[in-house]
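Asks: Quick one, fold the following:
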Amino acid sequence: MPNILLTGAAGRLGTHFRSRFAEAGRAVLATDIAAPADGGSVVLADLADRAAIDDLMQQDISAVVHLGGMANEKPWQAILDANIAGTYNIFESARKAGVKRVIYASSYHVLGMHEVAAAPLDRHAEVRPDSLYAVSKLFGENLSRLYHDKFGIGCLNIRICAANNPGSQRDIRIWCDRDDLWRLVLAGLDAPELGYRTVFGISDNAGAWYVNEADQTLGWTPEHGSGELPVPAGGWPAPDPEVAVLQGGGFAVRGHFED
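Replies: All right, here's what the predicted structure looks like:
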């Protein structure tokens, strides 16, 4: 049975996805640079190690769900190795192995220097990355465009929003329920013709900062929204003033990581 290659499989989202793939009876080859805390079966490999990725891609892979890499701002070399070289290795190894579908985990931080007042934004909004991390995510989106147009690889870029538990008025507008995100990934894996698409991974939240066009979403619509979450006593707190103006929050106001 062909495998889905799941990168970043030891992270929070990767761990959730491993569980959901297992429940669905989907064959998955899970990989990460570190062993998972839950003791699950994950092949250890560094995304920056091209030979290791080539070996994984030769194991009857039908599609890639690429969650792996640095998920936060880090020094340049770490971003370069994991998110830029690593993402290139995924796409190029997939091309050489004849794998024709990649689901790529991008981020709303590619729009992070827009003001909150500019919301809602759609996929046509000017990209305004808020960090080296966000620049690396744009690199992956542009790389996926190249590999779709030139080499025929179907690509779904998911600009993942806040997929963790919200803690403020800001968070509830960009919250993404993990099961909504899981269903979006499944839509990308199962679509007869994927083509090239960019979709915000966001739930049905009141005052959402990002909106999707129906023709991009492969029939996916979120089933959850932050309105279903239990409201803390006293209501959702306002975000700190310094992170309240720009959509990227703390990413947008932080100085260079290496200063």
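Asks: okay, CA-based contacts and neighbour counts for the rest of this
Replies: Will do.
Asks: Skipping adjacent residues, who's closest to residue 120 in space?
Replies: Ranked by CA to CA, 6 or more residues apart in numbering and with sequence neighbours excluded, the top spatial neighbour of residue 120 is residue 209, at 4.3 Å.
Asks: roughly how far apart are that neighbour and residue 125?
Replies: The gap separating residue 209 from residue 125 is 12 Å, by CA to CA, to the nearest Å.
Asks: Neighbour count: those two, which is higher?
Replies: Between residue 209 and residue 125, counted using other CA atoms under 10 Å, the more crowded position is residue 209 (22 against 12).
Asks: how far does stretch 47-63 stretch from start to finish?
Replies: Start-to-end span of stretch 47-63 (CA to CA) is 16 Å.
Asks: Near the residue nearest to residue 121 when sequence neighbours are not counted, how many other residues are there?
Replies: Excluding the flanking residues, the one nearest residue 121 by CA to CA, 6+ apart is residue 210, at 4.9 Å. Neighbourhood size, residue 210 [other CA under 10 Å]: 23.
Asks: those helices in the stretch 101-250 of the chain, which residues are they?
Replies: In the stretch 101-250 of the chain, helices defined by DSSP state H, counting those that start in this stretch lie at 132-151, 178-190, 250-253, listed in chain order.
Asks: now those helices in CSV, with mean neighbour count and distance to residue 230?
Replies: What follows is those, written out as CSV (neighbours: other CA atoms under 10 Å; distance: least, CA to CA, whole Å):
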stretch, mean neighbour count, distance to residue 230
helix 132-151, 20, 31
helix 178-190, 20, 16
helix 250-253, 19, 25
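Asks: Turn these into TSV, including distance to residue 18.
Replies: Formatted as TSV, the helices of the stretch 101-250 of the chain follow (distance: least, CA to CA, whole Å):
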stretch	distance to residue 18
helix 132-151	23
helix 178-190	10
helix 250-253	28
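Asks: Sequence B follows; please return its structure for comparison with A:
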Amino acid sequence: MRILVTGAAGSIGRVVTLGLCDRGHEVVGLDLVPEPDGFTGAWHTIDCADADAVDEVFGEERLDAVVHLAGHPDEADLPASLTSHVITTAALLDACVAHRVGRFVYASSNHAVGRTPRASLTDGVVPGLLTDQALPRPDTFYGVGKVAAEALMRLYVDRHSIDAIACRIGSFLDEPGTTRALSTWLSPDDCVRMVDAALTAPSPGFAVLYGISDNTRAWWDLEPGRRLGYEPQDDAEAYADRVAVRDVDDAEAAHVGGPFAGAEFYRPALDLRR
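Replies: Got it, this is the predicted structure:
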């Protein structure tokens, strides 16, 4: 497949770009910054919130799919979060429709459901695990942006019959460094497996999967990903003896979004000055 990867210069983007190339795909990179050293494919330095610039890229490149990884990876005010996560998604989806690109894979986040209390999972569909049937429950404006982007994807699937997969990524790290991450870790290798599965699953329509490795202490159900062919191979438990116990561990485990659900992230939607 010939795949446009947005945010290709970022931490996840670099791993996914190399991993997809290793799996025989051809990657076209897109980012706000020039291509990193060693990248040899086509590259576009643009803002994917710029719909005209995005459409030009699609007009220049013959694409089979989009992997949308671009976006501010932390909290911002509401307008900035909506631009970063929703407007960029809209520009890319419009281009997909205009240029007949039928597969869209999105780096959503666990923070789309991050305010879900972990205590509420004990009587769930899969006891102890949050499933893809969970209602949106964002923990931040960042999470609100991810919820809205997922809703936009659902709309375009229904209107235009494209295939769109939202990957609710947990903690993408070389190795887990906190007790929470022992449950939420996504290894670099499993991240590539996840994206490749989302790209190649037959006719998924709209789907949600949880982007974590096969962690012994997992909080989220891996079955939605397995239905799409995602078979994670790594387990954070291999690093458990390196992870120190901290006073904040219990607080970070109270909600599935961890510290993003805490009071330190409470702020006005339209003013981040305080």
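Asks: before we move on, back to that, of all the helices of the stretch 101-250 of the first structure, which one comes closest to residue 117 of the first structure?
Replies: When these are compared by CA to CA, helix 250-253 sits nearest residue 117 of the first structure, at 14.7 Å.
Asks: For residue 138 of the second structure, give its distance to residue 29 of the second structure.
Replies: Using CA to CA, residue 138 of the second structure is found at 30 Å from residue 29 of the second structure.
Asks: after superposition, how close is the helix or strand residue 30 of the second structure falls within to the first structure?
Replies: Take DSSP states H and E as the rule and residue 30 of the second structure turns out to sit in strand 26-31. Compared with the first structure after the fit, strand 26-31 of the second structure shows a mean deviation of 0.7 Å (mean CA distance after the TM-score superposition for the first structure).
Asks: Which one's more surrounded, residue 138 and residue 29 of the second structure?
Replies: Regarding residue 138 of the second structure and residue 29, a neighbour count based on other CA under 10 Å identifies residue 29 as having more, with 26 against 23.
Asks: which residue packs closest to the more buried one, ignoring adjacent ones?
Replies: Nearest residue to residue 29 of the second structure in three dimensions, chain neighbours excluded: residue 43, at 4.6 Å (CA to CA, 6+ apart).
Asks: can I assume the one you found is in contact with residue 35?
Replies: Yes - using CA atoms under 8 Å, residue 43 of the second structure makes contact with residue 35 at a distance of 6.5 Å.
Asks: what's around the aligned partner of residue 93 of the first structure in the second structure, how many residues?
Replies: Mapped onto the second structure by TM-score structural alignment, residue 93 of the first structure lines up with residue 95. Counted by other CA under 10 Å, the residues lying close to residue 95 of the second structure total 20.
Asks: so residue 95 of the second structure makes contact with residue 53?
Replies: No - using CA under 8 Å, residue 95 of the second structure makes no contact with residue 53, being 10.1 Å away.
Asks: give the contact list for the alignment partner in the second structure of residue 136 of the first structure.
Replies: Superposed on the second structure with TM-score structural alignment, residue 136 of the first structure falls opposite residue 145. Residue 145 of the second structure sits next to 81-82, 84-86 when contact means CA atoms under 8 Å, 6 or more residues apart in numbering.
Asks: can we see that at 7 Å?
Replies: Counting by CA atoms under 7 Å, 6 or more residues apart in numbering, residue 145 of the second structure makes contact with 81-82, 85-86.
Asks: picking that back up, surely the residue nearest to residue 120 of the first structure and residue 119 touch.
Replies: Yes - using CA atoms under 7 Å, residue 209 of the first structure is in contact with residue 119, at 4.8 Å.
Asks: Show me the strands in the second structure, by range?
Replies: 2-6, 26-31, 43-45, 65-68, 103-109, 163-169, 171-172, 185-186, 206-211 (DSSP state E).
Asks: And the closest residue to the match of residue 93 of the first structure other than its chain neighbours, how far from residue 81 of the second structure?
Replies: Among residues not flanking residue 95 of the second structure along the chain, residue 55 sits closest, at 5.4 Å (CA to CA, 6+ apart). Using CA to CA, one obtains 22 Å as the distance from residue 55 of the second structure to residue 81 of the second structure.
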